[in-house]
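got a structure for you, letters missing:
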């Protein structure tokens, strides 16, 4: 059988949850059957190094994105980029073009359709993105649907949201493949004394952590309000905030000060040693206002941590309430605080939930399972679109 060439269209070379998932999949693709390539909008970023280390052909367009208000000039940028992408796809035609997030979906799907690419897969990995409330963005999303062979969602909730809010899409067109991780990377670790010293955490203090870039939708303000309630009963507790600042750190530091818990809160910034950081935690919290399927929750479960998560998006597809963790309503710090206090007061419950969570990840969300499902999707779509070329 001819190798199936897949061009992954990336709108960013920064590394977030989606980009991490992309790397984990392409690292494990069967290179005897699939030939991955990358076409990125920008030319520089940490993700480029990781891609090149995997010896995946890389091309870039030198485009850093539309800034500021969407305008007629923005449409000029759009058409110029589309021309570049069409030329790229026609120069060495791939079998599949796949993208993940909004702008890569729009540019990638339209250009691939115009260039005659047989299989076009766009992604849905978010819920309720604010830009999609604007008519022209929603229209572009719908156009990408019209151009797509298939839409790949990472949770059943995302699929349902897509069907509720978008046009030119059917249930049959949307496949759901959950995120996956390698549990071995997050095996529970015992030694974390150096990190406790780095973050100035007393050896006997319980640690409640949130691992998410500092963005409004991740619910850090609710986390801090909940922490202020918990601190009254557990004054020795430390609250760890791990993630890249996206413009909120100053506000959050001021909030912690005003709530009287600044001495109990630690901001670590972005970390590349997440398995080690997870080893510090007694409880992991996801306080998101919206979520598709959280890699951070999966990582915490794989590390054997009990999870407290807001019941948004696909979080309930990961966290089994009262078994692997606790689900609470979003934007209700009092309920979040009650869940924190309950787990802080019950060491056995924490251990039982952590163990159950690690088992659940190994059985249901292993990256190898995700990769095999993805490969099967590629083969099915190619057989339908190119039945003759895939024979033999």
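The structure has been received and is ready for your questions. Note that the coordinates shown come from a computational prediction; the quantities given were computed from them, not determined experimentally.

Please make it C-alpha for all contacts and neighbour counts, starting now.
Will do.

okay, how far is it across stretch 300-319, tip to tip?
One end of stretch 300-319 sits 11 Å from the other (Cα to Cα, to the nearest Å).

Contacts for stretch 76-90 next, please.
With Cα atoms under 8 Å, 6 or more residues apart in numbering as the test, stretch 76-90 has contacts from 61, 63, 66, 107, 108, 110, 111, 112, 114, 115, 117.

Surely the second one is in a helix?
Spelled out, it's residue 63. No: Residue 63 is assigned coil when assessed by DSSP: H, G, I helix; E, B strand; the rest coil, not a helix.

Tally up the residues packed near it, please.
14 (other Cα atoms under 10 Å).

so what's it up against?
Per Cα under 8 Å, 6+ apart, neighbours of residue 63: 41, 42, 43, 81.

Could you identify the most distant pair in the residues you listed?
Farthest-apart pair in the contacts of residue 63 is 43 and 81; separation 13.9 Å (Cα to Cα).

How much space separates the residue lying closest to residue 248 once chain neighbours are set aside from residue 378?
Leaving aside its chain neighbours, residue 248 sits nearest to residue 214 (5.7 Å; criterion: Cα to Cα, 6 or more residues apart in numbering). Residue 214 sits 35 Å away from residue 378, going by Cα to Cα.

and these two? which has more neighbours close in?
residue 214 (22 against 18).

can you pull the contacts of the more buried one?
220, 243, 244, 245, 246, 247, 248, 249.

neighbours around the last one, how many?
Just to be clear, that refers to residue 249. Based on other Cα under 10 Å, the number of other residues close to residue 249 is 19.

give the contact list for it.
Counting by Cα under 8 Å, 6+ apart, residue 249 has contacts residue 214.

now do the third one
By Cα under 8 Å, 6+ apart, the contact set of residue 244 is 212, 213, 214, 269, 270, 271.

let's see 6 Å
By Cα atoms under 6 Å, 6 or more residues apart in numbering, the residues touching residue 244 are 213, 214, 269, 270.

quick check, nearest of those residues to residue 316?
Checking the contacts of residue 244 against residue 316 by Cα to Cα gives residue 213 as the nearest, at 21.0 Å.

here comes the other one, which I'd like you to weigh against the first:
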């Protein structure tokens, strides 16, 4: 079977290969899935991605598969998207795959659907919901970009024949708006997370792995820690994630920590190297996620793979990932009091916290191991080909 995998990929072909990347979000999913598919017997894989700054297509060895990088030109939103789709289609045609698998309801999904080949689309979010959340604080140029992306999503949903839903939340949002068949396949977690031997909890170290943007609710997280810190003087909070996208919001988070008197106990690390991210997970006692909108956060799955309990807000698909009272807890969004009380109660009971971490690890083994996700994905490919026969 020949498979073309289309999506964002965390490699710059202009830079010599070094340490394997450990990205977040969809990049992490595509990277892990590519590695898993590449080692599957009898499968020939081609990963096709769009890279800004290129003027001509570049092909590099991805380690068991060929990585084709096409130019992602600058310019108008719609004009640029059309050109990227054409570039992607050319690479698909040259490879002549049996199945094209596009990630995200954007350029990659569109290219897969117009390729003339059997297509599978993985949806990683609900753009219209993200737009609603971001709309009040967005500028008009940003709002126009959101509208463009939402229209793109709508067109993809209507045309897609086979959709991989990484969360029941996806099915609930799009059911009735498409005639596609839904296949539930959760995101994989990189094998390196399962290899980490994390010590038992006891350091009162809280961790959040998220970009510092309003959708991630970091201000609410800092407020929650301000309350928790009064009762737990040894507790610290580490926030790992890039800070460049919304510098004003990052400044607000830092200012709030100072206002609450916890600036010395809250660390904003910015983006970290792969080894440093793994070390932060291993050093944590409890992982927190305070988002206002999510689908299936990779950070929850990563924390569970390492054996850490998670307290997450009950938005999107978070409740489908965190078994409340078993592998962690879900709390209402925008409620710092509830987040502080729940996290504080777990820190006060290390035995219970360790038990939840063990349950989280067992659940991750069953749900997020790469081989299991690859097998489920291949079953979707076979189903798609049988439907075209």
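Right, received. Where do you want to start? None of these values were measured; they are calculated from a predicted model.

Residue 338 of the second structure corresponds to which position in the first structure?
Residue pairing (TM-score structural alignment): residue 338 of the second structure is matched to residue 335 of the first structure.

and its match, what element?
helix 333-344 (DSSP states H and E).

list the buried ones in that helix?
333, 334, 335, 336, 337, 339, 340, 341, 343, 344 (16 or more other Cα atoms under 10 Å).

Could you do stretch 165-177 of the first structure as well?
Buried, per 16+ other Cα under 10 Å, within stretch 165-177 of the first structure: 167, 169, 174, 175, 176, 177.

Could you dump those into a markdown table with secondary structure added?
What follows is those, written out as a markdown table (three-state DSSP):
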| residue | secondary structure |
| --- | --- |
| 167 | coil |
| 169 | coil |
| 174 | strand |
| 175 | strand |
| 176 | strand |
| 177 | coil |
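
Centre of the chain to stretch 32-43 of the second structure, how far?
20 Å (Cα atoms, centre = their mean, to the nearest Å).

Contacts for it, please.
1, 2, 64, 190.

So which of these is surrounded by the most neighbours?
residue 190 (23 neighbours).

C-terminal to whichever helix or strand residue 50 of the second structure is part of, what's the next element?
For residue 50 of the second structure, the host element (DSSP H and E) is strand 44-51. Beyond strand 44-51 of the second structure on the C-terminal side, the first helix or strand identified by DSSP H and E is strand 58-61.

re earlier: which single one of the contacts of residue 63 of the first structure is nearest to residue 13 of the first structure?
For the contacts of residue 63 of the first structure, the nearest to residue 13 of the first structure is residue 42 (6.8 Å; Cα to Cα).

The second structure: which residue goes with the closest one?
Using TM-score structural alignment, residue 42 of the first structure sits opposite residue 51 in the second structure.

Would you confirm that its match contacts residue 68?
No: between residue 51 of the second structure and residue 68 there is no contact under Cα atoms under 6 Å: 9.8 Å.

hmm, back to that, from the contacts of stretch 32-43 of the second structure, which land in strands?
residue 2 (DSSP state E).

The contacts of stretch 32-43 of the second structure into TSV, with extra columns for distance to residue 325 of the second structure?
What follows is the contacts of stretch 32-43 of the second structure, written out as TSV (distance: Cα to Cα, whole Å):
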residue	distance to residue 325 of the second structure
1	43
2	43
64	41
190	26
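
Quick one: map residue 207 of the first structure onto the second structure.
By TM-score structural alignment, residue 207 of the first structure lines up with residue 205.

For that match, which residues are in contact?
With Cα under 6 Å, 6+ apart, residue 205 of the second structure has these contacts: 235, 236, 284, 285.

Could you rerun that using 7 Å?
Counting by Cα atoms under 7 Å, 6 or more residues apart in numbering, residue 205 of the second structure touches 235, 236, 237, 284, 285, 286.

What lines up with the first one in the first structure?
Right, the one you point to is residue 235 of the second structure. Counting by TM-score structural alignment, residue 235 of the second structure lines up with residue 237 in the first structure.

Now do the nearest residue to its match once chain neighbours are set aside against residue 325 of the first structure, distance only.
Distances taken as Cα to Cα, 6+ apart place residue 206 nearest to residue 237 of the first structure, at 5.0 Å, with adjacent residues excluded. According to Cα to Cα, residue 206 of the first structure and residue 325 of the first structure sit 17 Å apart.

Between these two, tell me which one has more neighbours.
Higher neighbour count among residue 206 of the first structure and residue 325: residue 325, with 27 against 19, using other Cα under 10 Å.

any idea how far the more buried one lies from residue 354 of the first structure?
8 Å.

Quick check: neighbours shared by those two?
Common neighbours of residue 325 of the first structure and residue 354 (Cα under 7 Å, 6+ apart) are residue 306.

residue contacts, the equivalent of residue 71 of the second structure over in the first structure?
Applying TM-score structural alignment, one finds that residue 71 of the second structure aligns to residue 62 in the first structure. By Cα under 7 Å, 6+ apart, residue 62 of the first structure lies in contact with 41, 42, 43.

and of the residues you listed, the nearest to residue 259 of the first structure?
residue 42 (40.9 Å).

so residue 211 of the first structure makes contact with residue 239?
No: counting by Cα atoms under 7 Å, residue 211 of the first structure stays clear of residue 239, with 11.0 Å between them.

hmm, back to that, from the buried residues of helix 333-344 of the first structure, which is closest to residue 303 of the first structure?
Of the buried residues of helix 333-344 of the first structure, the one sitting nearest to residue 303 of the first structure (Cα to Cα) turns out to be residue 343, at 16.7 Å.
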